[in-house]
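S.K.: return atomic coordinates for the entry below.
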Amino acid sequence: MKTRLLLTALLAATLAACQTNPVSGRKQLVLVSEEQAQASSAQAYAQTVNEAQQKGKLSTDAALNARVKRITDRLIVQAENMYPPSRSWKWSVTVIDEPTLNAWCMPGGKMAIYTGIVRKLNLSDDEIAQIMGHEISHAILGHGRERMSRAIATQGGLELGSILAGRDLTVLAPVADIALTLPNSREAESEADRYGIELAARAGYNPHAAISLWEKMSQANGNGPPQFLSTHPSPSNRMQALNALVPKMMPLYEKARN
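M.R.: Now for the predicted structure:
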């Protein structure tokens, strides 16, 4: 009987937790508030940066750090225009000196990019902008909150019940860590591609770089998909969809460049 009541309560809570994203207009299952997501992400981010620092893994390449910051600063301006609540975020970007082909942006604008993806793929500024525009889009589209919700739900009814009862998620920083390892849905990845290429175009970065980026990512496949590609749509499908967006993005790019 208790199990049935709990399941009924969880189902009702799940239905009540469906929200419409203000940027994409898509319905999302969100079990945590933006404030809670940002608080737990800030803790997880600080832990990640501290661990990288202790291991000597924070990039000391001043030119690369300045380059990444210059690109992300331009993208942030456009993200704040697209999603005004992000103007209050404490944006931050860290370059981590590891060979992995990866980058990410957590709720609240906490970002990282790994030297491996820049150096191994010999990325141009336009291509870095496509990567970081994609990751920033995940944040402003609320995909991190969706992943946190999935992480919480998989831990069972006890954790979910505590959240619904008002438990402070700032003590659940591990949830943000788990969320980093969980894949986004293919729908979320496609959304991030769509809005990421627009952010980059509005910031003055060439939309054609989205195609060259994924060509490089596809060629780097090797014995298995890079971490950045592990759960994403296939490179051929992704490039086809992005290629269809390029003509629509070119006027935005040209306007930004002029």
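
S.K.: from here on, just use CA atoms for contacts and neighbour counts.
M.R.: Fine.

S.K.: residues contacting the nearest residue to Gln36 once chain neighbours are set aside?
M.R.: Sequence neighbours aside, Leu169 is the residue nearest to Gln36 in space, at 5.6 Å (criterion: Cα to Cα, 6 or more residues apart in numbering). Leu169 is in contact with 36-37, 39-40, 163, counting by Cα atoms under 8 Å, 6 or more residues apart in numbering.

S.K.: out of the residues you listed, who's the most crowded?
M.R.: Ala37 (26 neighbours; other Cα atoms under 10 Å).

S.K.: shouldn't that residue be within a strand?
M.R.: No. Counting by DSSP: H, G, I helix; E, B strand; the rest coil, Ala37 is not part of a strand but helix.

S.K.: go through the helix or strand Ile163 falls within and flag the buried ones.
M.R.: Here Ile163, judged by DSSP states H and E, is contained in helix 157-164. Within helix 157-164, the residues that qualify as buried are 157, 160-161, counting by 16 or more other Cα atoms under 10 Å.

S.K.: which one of the residues you listed is nearest Met239?
M.R.: Proximity of these to Met239 (Cα to Cα) peaks at Leu160, which lies at 38.1 Å.

S.K.: I have a second one here; can you model it like the first so I can compare?
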Amino acid sequence: MSKRFEWARGVLPMVLAASVVTACQTVQTTQSGAVGIERRQSMMVSAKEMDQAASQSYHQILQQAGQKNALNRNKEQVERVRAVARRLIPATGAFRPDAPGWKWEVNVLTSNELNAWCMAGGKIAFYSGIIERLDLTDDEIAAIMGHEIAHALREHARERASRAMVTNVGVAIVGAALGVGQVGSDLLGSVAKVSFELPNSREHETEADRIGVELAARAGYDPRAAIVLWQKMAKASEGAPPQWLSTHPSNETRQQDLRVYAERVMPLYEQATQHTRPVK
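M.R.: Sure, this is the predicted structure:
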């Protein structure tokens, strides 16, 4: 083996490692809001790439649902969900000035699952099962939607895809040091997984809980409904959390956190609903 080859083989991992550091950006995806979200995030995947991949994946899901006659079958139900979205979307500007201008889409999929999600760029899906089986009020629909929108505002899927990419590059660096391996990724293939198939981290769930109650309050929905919703979810799932709320077990700690932050944003709710109260 030539000395030049040995040198290149030793330098390549360092070059790859340096490229990871260079490509990784530390960003603040949202303003802190009344709930005080301050954590900065490290991103390798660009927001544009994530939005494009999410949009393509979302429309593939809608196409498949349409082929099964499972897309927006109940017009009244669809309008109800979209009416909640129309009130929540303007409230997103408190966290991201650009968010109200996203190309939002809201659809209902006929399924018995207790599930809902919002992909990057504001692509929302509600499953009919979560509405019907839990007999949701509009406040509770807003609690779910606010939580899911919060994941999109914070770009949690992009952050998780970036973490996965760092891991993959790390493996490739080891492979390069051994003379094997290839750096590569399929963003479209992973976007569905990081958006709604794999569980969110406890950190992401807490951020989504807190932002979600603020979005609901700003839109004139009672933020305390999130607490009742969690109780319904735990009961319906026999103590195990449903897919949309991650794999972490339901516990009093999470409910207590919701109580604290719902109370914190109550002035926003009072302000939003003030004009609707009858004059005495």
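
S.K.: just give the TM-score of the two.
M.R.: Here the TM-score for the pair of chains, by TM-score structural alignment, normalised by the length of structure 1, is 0.87; 249 aligned residues with a Cα RMSD of 2.4 Å.

S.K.: ok, back up a step: got the contacts of Leu169 of structure 1 as a markdown table, with distance to Gly196 of structure 1 columns?
M.R.: Listed next are those as a markdown table, based on distance: Cα to Cα, whole Å:
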| residue | distance to Gly196 of structure 1 |
| --- | --- |
| Gln36 | 25 |
| Ala37 | 21 |
| Ala39 | 24 |
| Ser40 | 24 |
| Ile163 | 31 |
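
S.K.: of all pairs in those residues, which one is the farthest apart?
M.R.: Ala39 and Ile163 (14.4 Å).

S.K.: how about the secondary structure of the closest residue to Asn72 of structure 2 other than its chain neighbours?
M.R.: In space, and not counting its chain neighbours, Asn72 of structure 2 is closest to Val108: 5.1 Å by Cα to Cα, 6+ apart. Following three-state DSSP, we place Val108 of structure 2 in the strand state.

S.K.: residue in structure 1 paired with Val108 of structure 2?
M.R.: Alignment note: Val108 of structure 2 maps to Val95 in structure 1; criterion TM-score structural alignment.

S.K.: residues contacting that match?
M.R.: 58-59, 65, 68, 112-115.

S.K.: show me the residues you listed that map onto helices.
M.R.: Mapping these onto helices (DSSP state H) picks out 65, 68, 115.

S.K.: just give me the match in structure 1 for Gln28 of structure 2.
M.R.: Per TM-score structural alignment, Gln28 of structure 2 is aligned with Thr20.

S.K.: surely that match meets Lys27?
M.R.: Yes. The criterion here is Cα atoms under 8 Å, and Thr20 of structure 1 meets it with Lys27 at 4.4 Å.

S.K.: before we move on, the earlier item: for the ones in helices among the contacts of Val95 of structure 1, which one is nearest Asn258 of structure 1?
M.R.: Asn258 of structure 1 has its nearest neighbour among these in Val68, at 22.4 Å by Cα to Cα.

S.K.: give me the distance between that closest one and Val93 of structure 1.
M.R.: 8 Å (Cα to Cα, to the nearest Å).

S.K.: what segments of the stretch 1-150 of structure 1 are helices?
M.R.: 2-16, 34-54, 62-82, 115-120, 125-140, 143-154 (DSSP state H, counting those that start in this stretch).

S.K.: list the buried residues in the second one.
M.R.: Looking back up the chat, that one is helix 34-54 of structure 1. Neighbour count says helix 34-54 of structure 1 has 36-45, 49, 52 buried, by 16+ other Cα under 10 Å.

S.K.: ok, now the fourth one?
M.R.: Counting neighbours by 16+ other Cα under 10 Å, one finds that the buried residues in helix 115-120 of structure 1 are 115-118.

S.K.: that one corresponds to what range in structure 2?
M.R.: Going by TM-score structural alignment, helix 115-120 of structure 1 sits over residues 128-133 in structure 2.

S.K.: show the contacting residues for the residue of structure 1 most remote from its centre.
M.R.: Distance to the chain centre peaks in structure 1 at Met1, reaching 40.6 Å (criterion: Cα atoms, centre = their mean). By Cα under 8 Å, 6+ apart, Met1 of structure 1 lies in contact with nothing.

S.K.: separation between the aligned residue in structure 1 for Asn72 of structure 2 and Ser124 of structure 1?
M.R.: Counting by TM-score structural alignment, Asn72 of structure 2 corresponds to Ser59 in structure 1. Ser59 of structure 1 sits 18 Å away from Ser124 of structure 1, going by Cα to Cα.
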